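*Asks:* Have a look; sequence and predicted model below, questions after that.
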Amino acid sequence: MAPPQWRRPSSRATLARRTEGDLAGDSDKAGAEAPADSSEAGAQAPADSRGAGGQAPADSRPSNPSAARRSAASLHEFRPSESQLTGTVLGGRYKVHGYLTRGATARVYLAEDLQDNASVAIKMLSSESIKEHELTPRMRREAEALRGIDHPNVIRVLDTGETQSGVPYLVLEALPGETLGDYLRRQGTPPFELALTLMRQAAQGLCAAHRAGVVHRDVKPDNFVLLGPIGEPYGLKLIDFGMAKLSTGAGSGTHSILGTVEYMAPEQILMEKVDARTDVYSLGVVMFRLFTGHLPFDTDAPADLLRHQLFSSVPPPSWLEDDLDRRLERMILTATRKNPDNRYPDMQLLLDDLDAMVGVSASEVSERPPPVAPDSYAPSTERGAEALGILAQKFGRYAQPSVAPPRSSAPAAAPEAGEAPDESRAQKP
């Protein structure tokens, strides 16, 4: 099996450097929702994108959820298609106007709240998914998680219900928009200042979730929806809490790996205990992609991707973007360390560094040498150790059994920030 290969893009754009102080577009601006595979509320996006559902800003949220819907987008801002549910009134209140989009397990419809004369998005399990017993509790868990979070960078659920045949659904405020994933696939990396603004808001939303005792477990570009004109966003919202872990102990009820492998921390892959540091890792991978235009591990082979996430250090982003601010690189590499004890202890500290980066605080971006050396993942459960041992055996000499190998023996281990990588092992296009 070949060692990891870091691929440079064929052309590398120079990042614009900040020349002013504070950035516009803080967390009082919010996004919408619906990733390609999470089936959130869709809206006015191209046919292959996933539209929007969102929430009112926290500081303007009335105590009455009905009043919160009055700020929703009007129906004419959406382009639903006909569906068998068109014309159906759910719960005696929500008239379905058409189908918006679908994900792996759910469909999203545009509806009108007849009581408040406002547009809403209905997220409903698909007919195929309703047969999978674990998905109904997952949707209920999503509603429970969202009800405990009040923040302008997190989607809010407005209501829940069931159809006459017992199919559960969520009612979300519908907002036009596209996902960050849609933006990246269409336009590539955003301007530097915009990227910083978006990542600050992403960290703020995740901080709010963690304060409410919720670990998202599926942080990725397709689970952030942008607010503003297509191609010109000014904010975002975190969406799709279907895989969330609540502090009450409510989990997925499954032994399947939950999440998206490209953004998953080692403890997720091994199905071990997750906490806020798991989301820190995933957001670090999102930041890597946002500022370089590439994922840290560029492979289409699922086995290789698992191997890299478990055993390979993330390469320095500056190898792809020569002019990337070394403070930002330090943040990304700290967030994506394999050992959770070597990452930021919580999302707030990552947010503090982002605030320092953009100049909204007088602090300096922190330097956090890893307290545990080498930076490798050691399983905390017998099941995790067994799984890692099996994977290490499969990966041969590029992994060690039971624990991830030291940096010196890891497959094509990434050099420390500022150190040139061994380009004899790198495949360039």
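*Replies:* Now that the structure is in, tell me what you want to look at.
*Asks:* alpha carbons only for contacts and neighbour counts from here, please
*Replies:* Noted.
*Asks:* next structured bit after the lengthiest helix in the chain?
*Replies:* Across the chain, the longest stretch assigned as helix under DSSP state H is helix 192-211. Using DSSP states H and E, the helix or strand that follows helix 192-211 in sequence is strand 214-215.
*Asks:* next structured bit after that following strand?
*Replies:* On the C-terminal side of strand 214-215, the closest following helix or strand by DSSP H and E is strand 224-227.
*Asks:* Can you name every helix or strand that that next one contacts?
*Replies:* strand 178-179, helix 180-187, strand 235-238 (3 or more CA pairs under 8 Å, 6 or more residues apart in numbering; DSSP states H and E).
*Asks:* repeat that with 10 Å
*Replies:* Applying 3 or more CA pairs under 10 Å, 6 or more residues apart in numbering; DSSP states H and E, one finds that strand 224-227 contacts strand 178-179, helix 180-187, helix 192-211, strand 235-238.
*Asks:* who wins for proximity to residue 65 among these?
*Replies:* strand 235-238 (18.4 Å; CA to CA).
*Asks:* Give the next helix or strand downstream of that closest one.
*Replies:* strand 245-246.
*Asks:* outside of that following strand, which residues touch it?
*Replies:* 141-142, 144-145, 209-210, 212-217, 251-252, 273-275 (CA atoms under 10 Å, 6 or more residues apart in numbering).
*Asks:* Name the SS class of the nearest residue to residue 157 once chain neighbours are set aside, please.
*Replies:* Distance criterion CA to CA, 6 or more residues apart in numbering; nearest residue to residue 157, sequence neighbours excluded, is residue 172 at 4.9 Å. Three-state call for residue 172 (DSSP: H, G, I helix; E, B strand; the rest coil): strand.
*Asks:* ok, structure two:
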Amino acid sequence: MSAGREFVGNYRMFHLIRAGAMFEIWAVRPMAETTAYAMKWLPPGSRYDRSTVAQLKHEYDVGKALDHPSIIKTYDYGDSKKDGAYVVMELFKTPNLKQQIHDQLDSLHWRLDTILMECAQALEHMHRRGWVHRDIKPDNFLVDENNHIRLIDFTLTMKIKTGIGKMFGGKMPVAGTHSYMPPEQIRGQACDARADIYSFGCMVYELITGKLPFTATSPAELLNKHLKLKPPSVQMLNRNVHNDFANLVGRMLAKEPKDRPESLMEFMRELKAGRVFQIKPKKPLPKVEEPKDD
């Protein structure tokens, strides 16, 4: 944490949300305003370098190119040697889906069809605008109790290559989150919407079962499983999953892009026409705290 700093640019910093290895996330307010925003900040100093600044500017450029209620809104960018570099975004106070999977999976299942529809709509908007996210995972979806969604983090987002650009684009640097990476991304090949569909399929699998499609004792072993192995059907881990939806998840996790749904519109059509679970889970009752002994 960068202690002693009160302002960055024209923003007053009033609450540190999270401090990572490279960036700090702060709640901030513009001077003379009361509205709070989130700031992703690269402080000046040893972490501040040209490539990391360019990464942050890229996030800003992608965010400004998107306009969907379920995608985090991006407002401002700044860069100076005195203040470091920063992106100012909408402040959306809620845990991400990964945290909720760990803490309260049952509270997601009764409303999972709605959550998945909203997540898919946000990602489909990106694809229609010509972008592939390349890091779809539950950590990058914020979901509140009213099923409002925000897709975040455009660090690895790239323009979808078409035509000659797709044929002669060269090998891509291998980057992403190993537990959700599609085979073509692992191989450094060009990615389109179907790469995100694979990662989204891994996320759906985890939301249904509480487990990842693949686990391993090393990164190399994990990536090799994504390349070569077929995961167990979600019905083996949750018998309440409807057959049609289990088959849909299996197609999303196909090794070859051509064998996956062509777009998330196809996923949404099938989700709307069917259902995730054979018997819809009930909303859990609120937890009652036990009285403490004096």
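*Replies:* Yep, that arrived. All values derive from a computational prediction rather than experimental measurement.
*Asks:* Any idea what the TM-score is?
*Replies:* Superposed pair, TM-score by TM-score structural alignment, normalised by the length of the second structure: 0.84. Supporting alignment: 268 aligned residues with a CA RMSD of 2.3 Å.
*Asks:* related to what we said a few turns ago, find me the equivalent region of the longest helix of the first structure in the second structure.
*Replies:* Counting by TM-score structural alignment, helix 192-211 of the first structure falls onto residues 109-128 of the second structure.
*Asks:* for that stretch, the distance to its chain's centre please.
*Replies:* 11 Å (CA atoms, centre = their mean, to the nearest Å).
*Asks:* now swap in stretch 121-141 of the second structure and tell me
*Replies:* With CA atoms, centre = their mean, you get 7 Å for stretch 121-141 of the second structure.
*Asks:* How about stretch 84-100 of the second structure?
*Replies:* With CA atoms, centre = their mean, you get 11 Å for stretch 84-100 of the second structure.
*Asks:* Next, the buried residues of it.
*Replies:* Using 16 or more other CA atoms under 10 Å as the test for burial, stretch 84-100 of the second structure gives 84-92, 94, 96-98, 100.
*Asks:* Can you check which part of the first structure it sits on?
*Replies:* Using TM-score structural alignment, stretch 84-100 of the second structure pairs with 167-183 in the first structure.
*Asks:* Residue 258 of the first structure -> the second structure?
*Replies:* Under TM-score structural alignment, residue 258 of the first structure pairs with residue 175 in the second structure.
*Asks:* how about the helices in the first structure?
*Replies:* Going by DSSP H, the first structure shows helices at 65-68, 135-147, 180-187, 192-211, 266-269, 276-292, 302-311, 326-335, 347-358, 382-395.
*Asks:* would JSON lines of those with distance to residue 225 of the first structure be doable?
*Replies:* Listed next are these as JSON lines, based on distance: least, CA to CA, whole Å:
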{"stretch": "helix 65-68", "distance to residue 225 of the first structure": "19"}
{"stretch": "helix 135-147", "distance to residue 225 of the first structure": "16"}
{"stretch": "helix 180-187", "distance to residue 225 of the first structure": "6"}
{"stretch": "helix 192-211", "distance to residue 225 of the first structure": "10"}
{"stretch": "helix 266-269", "distance to residue 225 of the first structure": "24"}
{"stretch": "helix 276-292", "distance to residue 225 of the first structure": "14"}
{"stretch": "helix 302-311", "distance to residue 225 of the first structure": "26"}
{"stretch": "helix 326-335", "distance to residue 225 of the first structure": "22"}
{"stretch": "helix 347-358", "distance to residue 225 of the first structure": "19"}
{"stretch": "helix 382-395", "distance to residue 225 of the first structure": "33"}
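*Asks:* what's the counterpart of residue 254 of the second structure in the first structure?
*Replies:* Applying TM-score structural alignment, one finds that residue 254 of the second structure aligns to residue 337 in the first structure.
*Asks:* Could you do residue 215 of the second structure as well?
*Replies:* Matched by TM-score structural alignment, residue 215 of the second structure corresponds to residue 298 in the first structure.
*Asks:* that older thread, buried residues, the match of helix 192-211 of the first structure. List them.
*Replies:* For stretch 109-128 of the second structure, by 16+ other CA under 10 Å, it's 109-127.
*Asks:* Wait, residue 22 of the second structure touches residue 48, no?
*Replies:* Yes. Residue 22 of the second structure is in contact with residue 48 according to CA atoms under 10 Å; the separation is 8.6 Å.
*Asks:* Quick check: neighbours shared by the two?
*Replies:* Both residue 22 of the second structure and residue 48 are contacted by residue 42, under the criterion CA under 10 Å, 6+ apart.
*Asks:* if you count what's nearby, which of these two comes out ahead?
*Replies:* Neighbours were counted for residue 22 of the second structure and for residue 48 using other CA atoms under 10 Å; residue 48 has more, 16 against 12.
*Asks:* which residues sit in contact with the more buried one?
*Replies:* Residue 48 of the second structure makes contact with 22-23, 42, 81, 84-85 under the criterion CA under 10 Å, 6+ apart.
*Asks:* coming back round to it: okay, now the match of stretch 84-100 of the second structure: how far is its last residue from its first?
*Replies:* One end of stretch 167-183 of the first structure to the other measures 32 Å (CA to CA, to the nearest Å).
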